[in-house]
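> below are the sequence and a predicted model; questions follow.
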Amino acid sequence: MSLALEDRLAITELVSLHGHLVDDGSLDRLEELFTPDVVYDLTDFGQAPLSGVAAIRDAAWALGAANPVAHHVTNVVVTASPDGRVRVRSKGLGIKADGTCGSVSYDDTVVRTADGWRISHRRVSARRSPLGGVTKPG
């Protein structure tokens, strides 16, 4: 499947919008990002996957002041599949109120809905070691 430039732009903006909405506390607008049955996979952080937009919203409210004050997304790569789904890989930086920061990888599945492109599955993986933990062979 080939994606039109307009679709690629819309998908990239969708992924970017996440940080703006969360950082602004606009959690009532998460339906603009996710399908109603989204799976938000946080198993790399020792948490069970969240199912549905309400679960994501509740988890963010529960985290409260421990949420990052800024989410930044970079290195967005969009790959179309023959089944109409789109895979999006991106990097995220989170800045905490105390100035510490962390890095994650987002692996998203994006689908076209009647309301536009939405994320139906997101896996968040912490970046904990250089070169992804790979060491030089031999």
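Arrived safely. Numbers count the residues shown, from 1 in each chain.
> okay, CA-based contacts and neighbour counts for the rest of this
Will do.
> find the residue at the geometric middle of the chain.
The centroid of the chain falls nearest to residue 106 when counting by Cα atoms, centre = their mean (4.9 Å).
> how is that residue assigned, secondary-structure-wise?
strand (DSSP: H, G, I helix; E, B strand; the rest coil).
> ok, now residue 128?
Classification of residue 128 by three-state DSSP places it in coil.
> second structure follows, compare the two:
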Amino acid sequence: MIVELRAEDRQAISETLSLHGHLFDEGHLDRLGEVFTPDVVYDMSALGVGTFEGIEAVRSAALHLGADNPIAHHLTNIVITGEEEGRATARSKGLVILADGTLASVTHLDSLRRHDDAWRISRRVISPQRAPLGGASPADAGNR
């Protein structure tokens, strides 16, 4: 059931989503509990990287990627939907700048829930954007 979120909740969710990029870009991996629930599922399987469960697994994966991590994460086009009391879904677009200077576009699908009286990401699914119009052919474009 979709519920209406208060403006304060929308702002807090947006700030949580935005903080993610700052923490990763600045290497503050010891602060991931500020954006994730302890049992977070971070799914980058569509990027060929895998799925990680728990903050420590996410931190370890970032450290393992090392220089292959993006050097900058930028978040835009956030759409937030209240799912039920204390839960929400957010869709957003992400632009990442890679170490070789290339730019990539992704879509984030985030499930959020209240944890320790704050909004935290409990599941993030990252999907690459590799084709215009989501890959729709001209015949499909009118049916989406």
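Done, it's in. Just so it is clear, the model here is predicted, and its values are computed rather than measured.
> got a TM-score for the pair?
Taking TM-score structural alignment, normalised by the length of the first structure as the basis, the two superposed chains have a TM-score of 0.95; 138 aligned residues with a Cα RMSD of 1.2 Å.
> what lines up with the residue nearest to the centre of the first structure in the second structure?
Counting by TM-score structural alignment, residue 106 of the first structure corresponds to residue 108 in the second structure.
> who are the contact partners of the closest residue to its match other than its chain neighbours?
Among residues not flanking residue 108 of the second structure along the chain, residue 126 sits closest, at 4.7 Å (Cα to Cα, 6 or more residues apart in numbering). Counting by Cα atoms under 8 Å, 6 or more residues apart in numbering, residue 126 of the second structure touches 43, 44, 45, 46, 47, 106, 107, 108, 109.
> for those residues, which one is nearest residue 72 of the second structure?
Residue 72 of the second structure has its nearest neighbour among the contacts of residue 126 of the second structure in residue 106, at 13.0 Å by Cα to Cα.
> ok, the closest one - contacts?
93, 94, 95, 96, 126, 127, 128, 129.
> residues near the first one, how many?
Using other Cα atoms under 10 Å, residue 93 of the second structure has 19 neighbouring residues.
> distance check, the counterpart of it in the first structure against residue 102 of the first structure.
With TM-score structural alignment as the criterion, residue 93 of the second structure lines up with residue 91 in the first structure. Going from residue 91 of the first structure to residue 102 of the first structure by Cα to Cα, to the nearest Å gives 11 Å.
> check which helices and strands the longest helix seen in the first structure sits against.
In the first structure, assigned by DSSP state H, the helix with the most residues is helix 5-23. If contacts are counted by 3 or more Cα pairs under 8 Å, 6 or more residues apart in numbering; DSSP states H and E, helix 5-23 of the first structure sits against strand 70-80, strand 116-126.
> which position in the first structure aligns with residue 57 of the second structure?
Structural alignment places residue 57 of the second structure opposite residue 55 in the first structure (criterion: TM-score structural alignment).
> so who does residue 26 of the first structure touch?
By Cα under 8 Å, 6+ apart, residue 26 of the first structure lies in contact with nothing.
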